[in-house]
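> this one's sequence-less:
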């Protein structure tokens, strides 16, 4: 319902045409490939694939589509991932439609648009995890054992255990479940 209302409001703008709507991340990715829009608004939390995952895939496709992430969360890791994924906009979902339309126009001009409230929320916690540690923690979050992670990443079992030990120490977590919960809450994985 919200997606439809937003599309309707944006369609009222003379210089903006909504060419597609998706109910989940996989559908969004397929529509981006098919319709080749100039700008794509992505909810940060969608079923099947998050907006961040879709943005990362769009970047790998080297699509000229500009990405604006919409969120209600001021989580530091989300902003960091959005920037790394090449998102040109990172805005609050409850922005007025006029502000969103103006942000779309500015992104089309090559500018970046970020809600100030979201930027200030990101400076509190810096992600202490390396790329490899995040990769291992993501696999652990997906339910993989240390042996399976080692096999997937072509590492030794001992190396995976060492990485996991580093993760626990950096996050101050007692076990991998606590580490996963903390990293997900911060938006780091």
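Right, received. Where do you want to start? This one's a predicted model, so the numbers in the text were calculated from it and none came from an experiment. Numbers count the residues shown, from 1 in each chain.
> Please make it C-alpha for all contacts and neighbour counts, starting now.
Fine.
> So which residues of the chain form strands?
Counting by DSSP state E, the chain has strands at residues 39-43, 66-71, 89-92, 113-114.
> and the angle from the second one to strand 39-43?
The reference is to strand 66-71. 20 degrees (axes from the mean of the first three to the mean of the last three CA atoms, to 10 degrees).
> take the one below as the second:
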């Protein structure tokens, strides 16, 4: 089988490719240092599987995945990442990723993943499934609305006026948001909610 490995850290990419080439069923590997290069290669080369890092310059692994699916190419896509960000995972699944796994795995485990997707099955790291389960949005719809307006730089008074509520009610919502998110101030609340894509 032929692979494309797209990874912006050259040492990691080289090491991964050398180890994969030692596997008997790997015929050849194309290497890309960013998402744009990966797409250019895929336009000219036929590969069975694309192994993509997420955070790369110019275009991300998720951009490459979405491009592959938009072209309806018969390529299996494995995303390997150090990030347990729920938003990334959800976007990858929505785009039809075949496997989404963390980088801290052995080549043997990666080969198992390759054979899993070639057999037409999906594979997602259990750690990611756990993080999704534990990242359910704790905020109510109204609390989300309040926090969005806080993020837009509005004061409690301005938010109260916009939502037709009293200033005291908005302050109560704000306190509730801080408690649910386990934060101490507006900036922390905004950062946490945006990281988890709750707002």
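Yes, it's here. Keep in mind the model is a prediction, meaning the values are calculated, not measured.
> before we move on, back to that, can I get the strands of structure 1 in a markdown table including mean neighbour count and distance to residue 133 of structure 1?
Converted to a markdown table, the strands of structure 1 look like this (neighbours: other CA atoms under 10 Å; distance: least, CA to CA, whole Å):
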| stretch | mean neighbour count | distance to residue 133 of structure 1 |
| --- | --- | --- |
| strand 39-43 | 22 | 26 |
| strand 66-71 | 24 | 25 |
| strand 89-92 | 24 | 25 |
| strand 113-114 | 18 | 28 |
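> mind giving me JSON lines with those strands and columns for distance to residue 82 of structure 1?
Output for the strands of structure 1, formatted as JSON lines (distance: least, CA to CA, whole Å):
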{"stretch": "strand 39-43", "distance to residue 82 of structure 1": "11"}
{"stretch": "strand 66-71", "distance to residue 82 of structure 1": "7"}
{"stretch": "strand 89-92", "distance to residue 82 of structure 1": "7"}
{"stretch": "strand 113-114", "distance to residue 82 of structure 1": "11"}
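> Quick one: closest of those strands to residue 167 of structure 1.
Distance to residue 167 of structure 1, taken as CA to CA, is lowest for strand 66-71 among the strands of structure 1, at 27.0 Å.
> Superpose on structure 2 and give me the mean offset of that closest one.
In the superposition with structure 2, the average deviation recorded for strand 66-71 of structure 1 is 0.7 Å (mean CA distance after the TM-score superposition for structure 1).
> so that strand corresponds to what in structure 2?
Matched against structure 2 by TM-score structural alignment, strand 66-71 of structure 1 falls on residues 76-81.
> Could you check which residue of structure 2 pairs with residue 99 of structure 1?
With TM-score structural alignment defining the correspondence, residue 99 of structure 1 maps onto residue 109 in structure 2.
> can you tell me how far that match sits from residue 177 of structure 2?
Distance, residue 109 of structure 2 to residue 177 of structure 2, by CA to CA, to the nearest Å: 41 Å.
> and the gap between the match of residue 99 of structure 1 and residue 74 of structure 2?
Applying CA to CA, the value for residue 109 of structure 2 to residue 74 of structure 2 is 23 Å.
> center of structure 2, which residue is that?
Centroid-nearest residue in structure 2, with CA atoms, centre = their mean: residue 88, separated by 1.8 Å.
> what's near enough to touch that residue?
By CA atoms under 8 Å, 6 or more residues apart in numbering, the contact set of residue 88 of structure 2 is residue 62.
> what's near enough to touch the aligned residue in structure 1 for residue 57 of structure 2?
Residue 57 of structure 2 maps onto residue 47 in structure 1, with residues paired by TM-score structural alignment. Residue 47 of structure 1 is in contact with 23-25, counting by CA under 8 Å, 6+ apart.
> re the thing from before, which of residue 109 and residue 177 of structure 2 has more residues huddled nearby?
residue 177 (24 against 11; other CA atoms under 10 Å).
> ok, now how distant is the residue of structure 1 most remote from its centre from residue 164 of structure 1?
Using CA atoms, centre = their mean, the residue of structure 1 lying farthest from its centre is residue 158. It sits 30.9 Å away. Between residue 158 of structure 1 and residue 164 of structure 1 the computed distance is 10 Å (CA to CA).
> And residue 44 of structure 1, by the same measure?
Distance, residue 44 of structure 1 to residue 164 of structure 1, using CA to CA: 27 Å.
> okay, these two: which has more neighbours?
residue 44 (24 against 21).
> tell me the contacts of that one?
Residue 44 of structure 1 neighbours (CA under 8 Å, 6+ apart): 50-52, 69-71.
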